[in-house]
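Sharing a model that was predicted from the sequence below.
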Amino acid sequence: MPVYSMTGYATVQGGASKSEADTPVAPVGLPSVGLELRSVNSRFLDLSFKLSDELRNAEPALREKIMSRVKRGKVELRAWIEGRADGGVQAPSPADLQRLVAVQDNIRAWLPNAAPLSVAEVLQTKARQPLATTGLADSLVALIDTALDAFIASREREGARLATSLLDRVAQLRALAQQAQPLVPRLVEQQRQRFIERWNEALGAVEGSAPSDMARDRALTEATAFAIRIDVAEELTRLASHLDEIESLLAKGRDLGKRLDFLIQELHREANTLGSKSSSLELTRISVDMKVLIEQMREQVQNIE
């Protein structure tokens, strides 16, 4: 299944997506419905509606349809009514003109000095007349399915980009873990030799001290304790396990954002422990590089549904 981002956008009008159709399907001269869906990341599903008063009764049906197909994200739906799909000027009908003339004559009978109506004023009067909006709420509900198809497709495209980026960083983390793997045995052996050299120097400076075999055993004990303190094999094993799980979740897709967020926290914990146990500049550098990659993954995971 695909991976979905919580970032998406779609706009439709008259039953056809503006990005997929050149002309609306609403008849010329009749009011049409426009709809816009946009979303950003959120811990839960947070819906908000910006509807004109004529479309307000469609909100429950719109909410139900969105909740059936979207699981997470701050989703905003905006819908509006457009008077003419072709954007032209509506000419008043002869009946409208007759009514305006009758009203004007009645007013000028009482106010002889009143100025006659101009063409612009007649057109403005026509523009202020209410649109016939009967049935537009039902049209909006029918339109939401088309909008959701385009909206979810945009979230899927963004999710695919996020998944590719996450897999790239998973590969980089594995490469860093492979660099860290041989460093610990090398450091342990170096420290063991250092302990033995220090004990031998101390024995040579002090006469009548303990036998050299006992000193060597003590040095080996100290070296063993040091090896335990800096051993990061367990951290590297857990880190590899978390990376395997991330790859598995990305392959399965769908609702995985919260589980990925938990795994990112675990990755960060292992990288922190690796840094705290570091006894060399090279291992410290690897830990820092890991934290940078993990932080980049955290930002991307926060946008996955």
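On my side now, so go ahead.

C-alpha from now on. contacts and neighbour counts both.
Fine.

after the top helix by length along the chain comes which helix or strand?
Across the chain, the longest stretch assigned as helix under DSSP state H is helix 136-180. Counting by DSSP states H and E, the next helix or strand C-terminal to helix 136-180 is helix 183-205.

this is the comparison structure:
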Amino acid sequence: MIASMTGYARAQGSDERRRWVWEARSVNGRNLEIRCRVPQGFDRLENPARAAIGTRMKRGNVSLTLTIASEQQSKPLRINRALLAELAGLVEEVRKGTGAAAPTADGLLRVRGVIEEEDGAEENEEAMAALDRALSGTLDEVLKALVAARAAEGRALSAVIDRHIGEIEELCKRAADRASAQIGTVRARFESQLAELLERAPSLSEERFAQEVALLVGKADVREELDRLAAHIAQAHTLLADARPDNPVGRKFDFLCQEFNREANTLCSKSADIELTRIGIDLKGAIERLREQVQNVE
């Protein structure tokens, strides 16, 4: 089953001091591009996160975000006594020099930096290692969920692609039926012109004119293009059946759509019949609809 490059997943976790959320989003892209955002002080998680994504996905633009919030509602306050003493010295110096009144205690406490929040006890290495393991476990959850979301999208996408391939196949059958009639139409048209010219110019070489008719009829023969289109259709069915997580087929499908379009263009340019031209235009539309869906296949 093919996988889509579109998906979203979210996983969260917590411990006694904090709670965290991993969010992962992916959209289509030519290659695998990863954007990872983690809070300051957790940069050590970025490279392992990128490696974990690389083992699970081959293509797409993937954005991974980690948000961490403290479980504590408020932290205890403390006075920065060193700063307060420095301010008091400066105030006394200014008061003596200018005769200004001394500031009140609450005025000094309003100065930024005098009152600070306590960070609490620093976590030891063992506690940090336990936190990293917990964060990595939640990361594994969110990446599994993202892969599952892409697979679910891929199942829906597979049905759509199969329907478009069936539409192309049906149009090719109609084109083949019409092309058989086109050869007779072209031959009859030029034989009629040949007879008319021979009546007007009896000395004109019938053999020479017959060669020109055969050349024009050959140019109007689209059987080669239809054969290649049939081969492309068979290849599309094979790609759809062979798609696996370890065998992404998006690039191959993209190239195949280019080949589909090339043959459809040639068929339209060689067509000498209005109905066959209409079928060719419909065929190009079906190929474009297939190409739009294929752009999201991993």
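Structure received. Because the structure is predicted, anything quoted here is derived from the model rather than measured.

so what number do they get for TM-score?
TM-score of the superposed chains, computed with TM-score structural alignment, normalised by the length of structure 2, equals 0.79; 272 aligned residues with a CA RMSD of 3.2 Å.

Tell me where structure 1 has strands.
With DSSP state E, the ranges of strands along structure 1 come out as 8-13, 16-17, 32-40, 45-50, 73-82.

Adding mean neighbour count, write these out as a markdown table.
Output for the strands of structure 1, formatted as a markdown table (neighbours: other CA atoms under 10 Å):
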| stretch | mean neighbour count |
| --- | --- |
| strand 8-13 | 23 |
| strand 16-17 | 20 |
| strand 32-40 | 20 |
| strand 45-50 | 15 |
| strand 73-82 | 19 |
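
hmm, back to that, give me the mean deviation of the longest helix of structure 1 from structure 2.
Once fitted to structure 2, helix 136-180 of structure 1 is off its aligned match by 1.1 Å on average (mean CA distance after the TM-score superposition for structure 1).

now for that helix, which elements pack on it?
For helix 136-180 of structure 1, the packing partners by 3 or more CA pairs under 8 Å, 6 or more residues apart in numbering; DSSP states H and E come out as strand 8-13, strand 16-17, strand 32-40, helix 59-69, helix 233-252, helix 281-301.

Mind checking the ones you listed for the one nearest to residue 128 of structure 1?
Within these, the stretch nearest residue 128 of structure 1 is strand 32-40; the backing value is 16.8 Å (CA to CA).

now the angle from that closest one to helix 136-180?
For the pair strand 32-40 of structure 1 and helix 136-180, the angle between their directions (axes from the mean of the first three to the mean of the last three CA atoms, to 10 degrees) equals 20 degrees.

need the contact list for the aligned partner of residue 50 of structure 1 in structure 2.
Taking TM-score structural alignment, residue 50 of structure 1 has residue 37 as its aligned residue in structure 2. By CA atoms under 8 Å, 6 or more residues apart in numbering, the contact list for residue 37 of structure 2 reads 46, 64, 65, 66.

can you rerun that using 10 Å?
Residues near residue 37 of structure 2 by CA atoms under 10 Å, 6 or more residues apart in numbering: 22, 43, 45, 46, 63, 64, 65, 66, 67.

And residue 31 of structure 1, by the same measure?
14, 81, 82, 83, 84, 85, 86, 131, 132, 133, 134, 136.

Residue 147 of structure 2 now?
Contacts here follow CA under 10 Å, 6+ apart; on that basis residue 147 of structure 2 touches 3-9, 26, 53, 56-57, 153, 245.

Repeat that for residue 212 of structure 2.
190, 206, 218.
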